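J.: This is a predicted model, with the sequence first.
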Amino acid sequence: MSTHQADHGPGLYAISDLHAGFDGNLDAIDRLRPRTDGDWLVVAGDVADRFGTIVDTLDRLRDRFARVVWTPGNHDLWTPPGDPVQARGAERYGALVDALRRHDVTTPDDDWPVWTSGAGPVTIVPLHLLFDYSFRDTTGLSRREAVAEARRSGVMSSDEVYLHPDPFESRDAWSRALVDAARRRLDALPDGVRTVLVNHYPLERGPLARIRRAQIGMWAGTTATAGWAVRYRAEAVVYGHLHIPVTDVIEGVPHHEVSLGYPRERGHEWSRPRRALRLLEPGGADIVVTPS
């Protein structure tokens, strides 16, 4: 255990892309345990594909941590065949919010909680945002043409099948509505409020340079969030989706990708304690959150 954590008491941790439907991840999730009774856990989306697994997983984490803050990933919003809950799009998201509130999990639709660190209060902002294909790298092609080209190339996101935009006419239309709603709420924050912005997708395009197949980027966020970290006085940005855990400092703000990812991506990593991010404390980006 880090002596830094022992000296500073409760910590604010973050993880994403738990993909709890994979057997190889269940032990990893069970080993996510707090060090103190006051620890918080931020979960930046992609808990699971199925409704019941999402709720059960977050409920178990809430039993351990003083607070769990969740924002949805694309997998959380899928409506896969065989799922007993066949709600689609915005209705599915709303059903998840209702279910998670019953388990005392904080959602993007709730009051944003305030974490108090040694540096003072910081508002934790879970964002419910999507993608609008604006990160596509195919110069000169429309959204429809870029998706068709990706299909021909064998690079296609399952979001095109399982993530329904209902009642919006398209995923990008839903994305625009979500961006507008989030911006209005963020703009209403009092002057001087510091934040931690939590989103499933990167808020900036830069981290996409690491993905192996650039076309996948069109399903990985929106250019509409560029500059939000500075505009909304973020101490840190937390995101997932890319399955490439790394920290970038962009315009002076650390952007933490905190994915657990799929078992095949980790090899034998979970033979060691999993690392999670402790935010807002100096040197806190590499703290062990599971017992050895």
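T.: Arrived safely.
J.: For the rest of this, base every contact and every neighbour count on C-alpha atoms.
T.: Fine.
J.: ok, which stretches of the stretch 51-200 of the chain are helices?
T.: 51-64, 89-102, 143-152, 159-162, 171-187 (DSSP state H, counting those that start in this stretch).
J.: Tally up the residues packed near residue 181, please.
T.: Each residue near residue 181 was counted by other Cα atoms under 10 Å, and the total is 14.
J.: Actually, residue 211.
T.: Residues contacting residue 211 under the criterion other Cα under 10 Å number 13.
J.: any idea how far it lies from residue 288?
T.: Distance from residue 211 to residue 288, counting by Cα to Cα, to the nearest Å: 26 Å.
J.: What of residue 58?
T.: Distance check for residue 58 against residue 288: by Cα to Cα, it reads 20 Å.
J.: same deal with residue 178?
T.: To residue 288, residue 178 is 34 Å away according to Cα to Cα.
J.: If you count surrounding residues, which of those two has more?
T.: When residue 178 and residue 288 are compared for neighbours, residue 288 comes out ahead with 23 against 17, by other Cα under 10 Å.
J.: For the more buried one, which non-adjacent residue is spatially closest?
T.: Spatially, and ignoring its direct neighbours in sequence, residue 288 is nearest to residue 275 (4.7 Å; Cα to Cα, 6 or more residues apart in numbering).
J.: Got another one to weigh against that:
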Amino acid sequence: MAANPQASQLLGQRETIDASNSSIRRREMPTGKLYAIGDLHLGFADNKVAWSNLTPHPGDGLILCGDVGESAEHLRLAFSRATECFDATWWCPGNHELYTLPVESDTGARGEQKYQECINIAREYNVLTPEDDFVIWKGEGGPAVIAPIFTLYDYSFRPDDVSLEGAVPWAREKDTEATDEFLLHPDPHPSRQDWCNALIKKFETKLEAARAQYPLLPLVIANHWPLREDLVTLKFIPRFSLWCGTKLTDDWHRRFNAKVVVSGHLHIRRTDWKDGCRFEEVSLGYPRQWKNCAEMGMGVDELLREILPGPEIRKTGEVPTRWRMYG
């Protein structure tokens, strides 16, 4: 679809965006399709082998939606293969990248420092992160602004009659507790919800700047955690919702004119439509969770999700959730 004249004029302006409008970096963007996948969990041998078998996608771009692993080695494996196979790669952090493992408990980085270490590794491979300027996608399905963000969670995905102080004990009543409670530290913030609140303010500012600068261009927002509570369906561990996002982002797809919102974390692949915006959960997950695909001869290539141009929304009637095994 051809861009309208005003959008074309905008594309002739600055190619990048950040909250302060103080940084300009020009990049050659891919001209093909934009794909996404999350939750590679490269600490698992089967996932590591599957990732190593990713085939080249010349002309295409890839979003990595967090939880590629728990170590610098996992990040480098993810970024090196992604940048070998795709013309451009974006990454946003998941909770697993932010873990300070027990063997690192005395000397390892924590909280924001751990996040910055991940950013530094991404920059070794020219991978774009939430700390880099947003850029314009000019390939198929564009133009659109690619906006990787980082929000964490604040325990607000809970029933109204459960208090913040009682949220984690409420989850424990059903033998549910995230490993984050032991390995994901909020330093220097007093708590994870305080860190989440600071991140919300930071990326609200950045997204508002993007909308102000490019009012005619839609956004592709990528985040590890879902932006909406109604997209969190956890049949067997419903109280794990506490660690799945924040209600503060519920309307971001409308506020910031999102065309697509991409996330991972749930390990439940699905496509939803809300207010004309497409939501894609793109997790690979643990080996047992994509075992059926592997048994059918599928690998990571078949589990990549096409974000742009992607499927078109039906013009009439309700659009039900599409639960996806692959693709």
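T.: Looks like it arrived, so ask away. Being a predicted model, the structure only gives us computed values, none of them experimental.
J.: And the TM-score between them?
T.: The TM-score (TM-score structural alignment, normalised by the length of the first structure) is 0.89; 279 aligned residues with a Cα RMSD of 2.2 Å.
J.: rewinding a little: switch the helices of the stretch 51-200 of the first structure over to JSON lines; also include distance to residue 195 of the first structure.
T.: Putting the helices of the stretch 51-200 of the first structure into JSON lines (distance: least, Cα to Cα, whole Å) gives the following:
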{"stretch": "helix 51-64", "distance to residue 195 of the first structure": "22"}
{"stretch": "helix 89-102", "distance to residue 195 of the first structure": "22"}
{"stretch": "helix 143-152", "distance to residue 195 of the first structure": "33"}
{"stretch": "helix 159-162", "distance to residue 195 of the first structure": "30"}
{"stretch": "helix 171-187", "distance to residue 195 of the first structure": "10"}
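J.: And the ones you listed: which comes nearest residue 228 of the first structure?
T.: Ranking the helices of the stretch 51-200 of the first structure by their distance to residue 228 of the first structure (criterion: Cα to Cα) puts helix 171-187 first, at 9.0 Å.
J.: which residue numbers in the second structure go with the closest one?
T.: The alignment of helix 171-187 of the first structure onto the second structure (TM-score structural alignment) covers residues 192-208.
J.: do you know how far the residue most central in space within the second structure is from residue 274 of the second structure?
T.: To find the centre residue of the second structure, average its C-alpha atoms and take the closest one (Cα atoms, centre = their mean): that gives residue 223, at 2.9 Å. Counting by Cα to Cα, the gap from residue 223 of the second structure to residue 274 of the second structure is 17 Å.
J.: what do you get for residue 241 of the second structure?
T.: When distances are taken as Cα to Cα, residue 241 of the second structure and residue 274 of the second structure turn out to be 20 Å apart.
J.: For those two, indicate the residue with more neighbours.
T.: residue 241 (22 against 15).
J.: Counterpart of the more buried one over in the first structure?
T.: Going residue by residue (TM-score structural alignment), residue 241 of the second structure aligns to residue 217.
J.: and what of residue 146 of the second structure?
T.: Using TM-score structural alignment, residue 146 of the second structure lines up with residue 124 in the first structure.
J.: So its match is in contact with residue 197, correct?
T.: Yes - here residue 124 of the first structure reaches residue 197: they are 6.4 Å apart, a contact under Cα atoms under 8 Å.
J.: show me the residues around residue 164 of the first structure that make contact.
T.: Contacts of residue 164 of the first structure were listed using Cα atoms under 8 Å, 6 or more residues apart in numbering, and they are 78, 79, 88, 89, 171.
J.: Let me have those residues in JSON lines, extended by distance to residue 271 of the first structure and neighbour count.
T.: Formatted as JSON lines, the contacts of residue 164 of the first structure follow (distance: Cα to Cα, whole Å; neighbours: other Cα atoms under 10 Å):
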{"residue": "78", "distance to residue 271 of the first structure": "31", "neighbour count": "27"}
{"residue": "79", "distance to residue 271 of the first structure": "33", "neighbour count": "23"}
{"residue": "88", "distance to residue 271 of the first structure": "38", "neighbour count": "20"}
{"residue": "89", "distance to residue 271 of the first structure": "38", "neighbour count": "20"}
{"residue": "171", "distance to residue 271 of the first structure": "39", "neighbour count": "20"}
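J.: Which other helices and strands does the helix or strand encompassing residue 63 of the second structure contact?
T.: Per DSSP states H and E: residue 63 of the second structure is located in strand 57-64. Under the contact criterion of 3 or more Cα pairs under 8 Å, 6 or more residues apart in numbering; DSSP states H and E, the helices and strands touching strand 57-64 of the second structure comprise strand 34-37, helix 72-85, strand 86-91.
J.: at 10 Å instead, please
T.: Using 3 or more Cα pairs under 10 Å, 6 or more residues apart in numbering; DSSP states H and E, the elements in contact with strand 57-64 of the second structure are strand 34-37, helix 72-85, strand 86-91, strand 144-148, strand 258-263, strand 305-308.
J.: a markdown table for the ones you listed, including mean neighbour count and distance to residue 50 of the second structure?
T.: Written out in a markdown table, the entries for these read as follows (neighbours: other Cα atoms under 10 Å; distance: least, Cα to Cα, whole Å):
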| stretch | mean neighbour count | distance to residue 50 of the second structure |
| --- | --- | --- |
| strand 34-37 | 26 | 13 |
| helix 72-85 | 19 | 11 |
| strand 86-91 | 23 | 16 |
| strand 144-148 | 26 | 25 |
| strand 258-263 | 25 | 21 |
| strand 305-308 | 23 | 16 |
